[in-house]
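Colleague: Sequence and predicted structure are below.
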Amino acid sequence: MFGIRTLARFAALLTLAATALSASAQTYPDKPIKLIVPYATGGFSDALARLLAQKFTESLGQSVIVENRPGASTILGVGAAAKAPPDGYTLLLATGALTINPHLFAKLPYDAERDFTPIGRVVDLPYVLVSHPSLPVNSFKEFVAYAKSNPDKVNFGTPGNGTSPHLAMKLLEDAAGISVQNVHYKGNGPALTDLVGGQIHLLLDGLQQPLPFVTGGKLKLLATASPKRMPNLPDVPAIAETIPGFEASTWYQLLAPAGTPAPIIARLNAEIQKFTRDPAMRDRLFAQGALMHHSSPQELAAYSKAETKRWGEIISKAGIKLE
């Protein structure tokens, strides 16, 4: 049993620790901040992180340094962020993989809900459905009708088994009552190359990569997977117009290690709000098919929980397993 003096000392230590954390939060930040991106340089995730780092550096008065930690379906980068001290000086730019991986990997070096504190959602990158001209359809409704008449004869490229676009297509197959053949690639780049070359029929991707081929007439843009028509694509119907409630996108959120003081979380959430309301940032990301989406930490926690449940159900129903 613990003695009274031992308990008193323990309580005093807790008080000192809380006081130190409070003082640290009041002076935050007083040194550079590291922003971990679990993806390689050159993609949208990296570009978004560098825009965030630029604006945060200007606003916070301390350098925000982007650290790319790609590998193992984002597990390496996420795991590194989970082990960082909860002091606000290591942050994570997370994507939908955070809510998918728990259902695909039997063992992870982190627990997304336990090991992180949500800060805020930043942007959504709605998927668009693009097709090769050889597929004899010109609209989403025509595609569904054609797929129903030709089950398993339409093939769809994915950036890998169990990736978000793969699961989004599984969601679409189930919702539309169709069946297509999935062709897995190592990333969106090779899949897009084969789509342009006519080796596959369809692809779900963010707007940025396929857009030049759409404007050049080499691909057809059938629909968006946003909740409603995207402002920069007013003539392109949303899948939700045919299948109410359908939505699929890659989202980006900012997280901190669990235990990060609430005042620091609030400060960083306010910085995200500034970022999402900045007209220059909005227009720059808007041109790449991204939509600003600010949220409170509480709203983000609820959204992530719902996403984890949704993707888990899709993975289970489709019987998706990693080889």
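Modeller: Structure's in. What do you need?

Colleague: From now on I want contacts and neighbour counts done on CA atoms only, so please keep to that.
Modeller: OK.

Colleague: can you pull out the helices in the protein?
Modeller: Counting by DSSP state H, the chain has helices at residues 4-27, 44-60, 75-82, 97-104, 112-115, 140-149, 164-176, 188-197, 211-215, 262-277, 279-286, 297-318.

Colleague: quick one, which of those is nearest to residue 157?
Modeller: Between residue 157 and those, the tightest spacing by C-alpha to C-alpha is seen for helix 188-197, at 5.6 Å.

Colleague: mind listing what's buried in that closest one?
Modeller: 188, 191, 192, 194, 195, 196 (16 or more other C-alpha atoms under 10 Å).

Colleague: Which two of those residues have the greatest separation?
Modeller: The most distant members of the buried residues of helix 188-197, if one measures by C-alpha to C-alpha, are 188 and 196, lying 12.2 Å apart.

Colleague: contacting residues for the closest residue to residue 157 other than its chain neighbours?
Modeller: Using C-alpha to C-alpha, 6 or more residues apart in numbering and skipping residues adjacent in sequence, the residue nearest residue 157 is residue 183, 4.8 Å away. Under the criterion of C-alpha atoms under 8 Å, 6 or more residues apart in numbering, the neighbours of residue 183 are 155, 156, 157, 158.

Colleague: quick revisit: go through the helices of the chain and pick out the most buried.
Modeller: Greatest average neighbour count among the helices of the chain goes to helix 75-82 (a mean of 22), per mean count of other C-alpha atoms under 10 Å.

Colleague: ok now it, how far from the chain's centre?
Modeller: Its chain's C-alpha centre lies 15 Å from the corresponding centre of helix 75-82 when counted by C-alpha atoms, centre = their mean, to the nearest Å.

Colleague: put this beside the first:
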Amino acid sequence: IMQLTNMLVVSNAMPVKTVQEFIDYCRANPGKIAYASSGNGTSVHMSAELFKAMTKCDMQHVPYRGSAIAFPDIISNKVQLIFDNLPSALEQSRGGSVRALGVTSPTRWPGVPDVPAIAETVPGFESVGFYGISAPKGTPPEIVDALNKAVGEALKDPKLVARLAEVGGIPKPMTPAEFGRLVADETEKWRKVVEFAG
């Protein structure tokens, strides 16, 4: 139905303004950088672990019970960064509390075109959440197709598109086969990241 991105934001005390500067700083200070997450296994946590795996940055994970609880520690530089969900990260960065470095989508996100995609610096980096609708196994194909068509039509509604944008999402209609491939591909990708993270 839709895709969501996360945003890498850092403490204003960090001496970095770009993703490349951040990578260079991490590599020059191994083990001294801590990143917050909204809990173990969340998209916020997994985005950071994917970044670690792809950049060879040595960062320590500090899980919180939600990103709202983490932001005071990021602002005070007790932890240096978070790959938070776009709406809350954007609110904090636009308010000047933290500095936005990049979005986790493969290209710049429509709602924040001034923030680069991390993939512009780290080719192939992508950590995008998605929402879809599933039906029980064995559901007749004509019912699946009718549901898919109805959802596809709903995603053309400008009011719905605007509402999705308010929560940081963009419509992503797919066929049932495309959605099935996405789920399979994402499951394999994140299995490898979980193994890397231990």
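Modeller: Ah, there it is. Because the structure is a prediction, the values reported are computed rather than measured.

Colleague: Can you tell me what the residue nearest to residue 157 of structure 1 aligns to in structure 2?
Modeller: Aligning on TM-score structural alignment places residue 183 of structure 1 opposite residue 62 in structure 2.

Colleague: just checking, residue 219 of structure 1 touches residue 197?
Modeller: No - counting by C-alpha atoms under 8 Å, residue 197 is not a contact partner of residue 219 of structure 1; they are 9.9 Å apart.

Colleague: which part of structure 1 lines up with the strand ranked longest in structure 2?
Modeller: Of all segments of type strand in structure 2, defined using DSSP state E, the longest is strand 2-11. Using TM-score structural alignment, strand 2-11 of structure 2 corresponds to residues 123-132 of structure 1.

Colleague: Pull the residues that contact the matching stretch.
Modeller: 165, 195-196, 198, 200-207, 210, 218-226, 247-253, 276, 289-294.

Colleague: In ChimeraX, select just the buried ones from those residues.
Modeller: Selection of buried members from the contacts of stretch 123-132 of structure 1 for ChimeraX, criterion 16+ other C-alpha under 10 Å:
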select :165,195,196,198,200,201,202,203,204,205,206,207,210,218,219,220,221,222,223,224,225,226,247,248,249,250,251,252,253,276,289,290,291,292,293,294
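
Colleague: Just the ones of the contacts of stretch 123-132 of structure 1 in strands?
Modeller: 202-205, 220-224, 249-253, 291-292.

Colleague: Now flag whichever of these is closest to residue 13 of structure 1.
Modeller: residue 253 (34.1 Å).

Colleague: Structure 2: which residue goes with that closest one?
Modeller: Using TM-score structural alignment, residue 253 of structure 1 pairs with residue 132 in structure 2.

Colleague: distance of that match from residue 186 of structure 2?
Modeller: 13 Å (C-alpha to C-alpha, to the nearest Å).

Colleague: Enumerate every residue touching residue 175 of structure 2.
Modeller: Per C-alpha under 8 Å, 6+ apart, neighbours of residue 175 of structure 2: residue 148.

Colleague: Please say which position in structure 1 it maps to.
Modeller: In structure 1, residue 175 of structure 2 lands on residue 296 (TM-score structural alignment).

Colleague: Ok, residue 84 of structure 2 next?
Modeller: Using TM-score structural alignment, residue 84 of structure 2 pairs with residue 205 in structure 1.

Colleague: from what I can see its match touches residue 188, true?
Modeller: Yes - look at residue 205 of structure 1 against residue 188 with C-alpha under 8 Å: they come within range, at 7.5 Å.

Colleague: Return the residue of structure 2 aligned against residue 269 of structure 1.
Modeller: Checking TM-score structural alignment: residue 269 of structure 1 goes with residue 148.

Colleague: Go through stretch 149-167 of structure 1 and flag the buried ones.
Modeller: For stretch 149-167 of structure 1, the neighbour count (16+ other C-alpha under 10 Å) marks 154-167 as buried.

Colleague: In strands, which of those residues fall?
Modeller: 155, 156, 157, 158.

Colleague: from the residues you listed, which is closest to residue 113 of structure 1?
Modeller: Looking across those and measuring by C-alpha to C-alpha, the closest to residue 113 of structure 1 is residue 158, at 27.5 Å.

Colleague: May I have the residues that are in contact with the closest one?
Modeller: 165, 166, 182, 183, 184, 185, 187, 188, 191, 203, 204.

Colleague: Which residue in structure 2 aligns with it?
Modeller: In structure 2, residue 158 of structure 1 lands on residue 37 (TM-score structural alignment).

Colleague: before we move on, the earlier item: residue 90 of structure 1: which of the buried residues of helix 188-197 of structure 1 is nearest?
Modeller: For those, the nearest to residue 90 of structure 1 is residue 188 (28.7 Å; C-alpha to C-alpha).

Colleague: do you know how far that closest one is from residue 180 of structure 1?
Modeller: Taking C-alpha to C-alpha, one finds residue 188 of structure 1 at 18 Å from residue 180 of structure 1.

Colleague: Same check for the contacts of residue 183 of structure 1, but in structure 2.
Modeller: Here is what carries over to structure 2 from these, by both residues aligned by TM-score structural alignment, their matches' C-alpha atoms under 8 Å: 155, 156, 157, 158.
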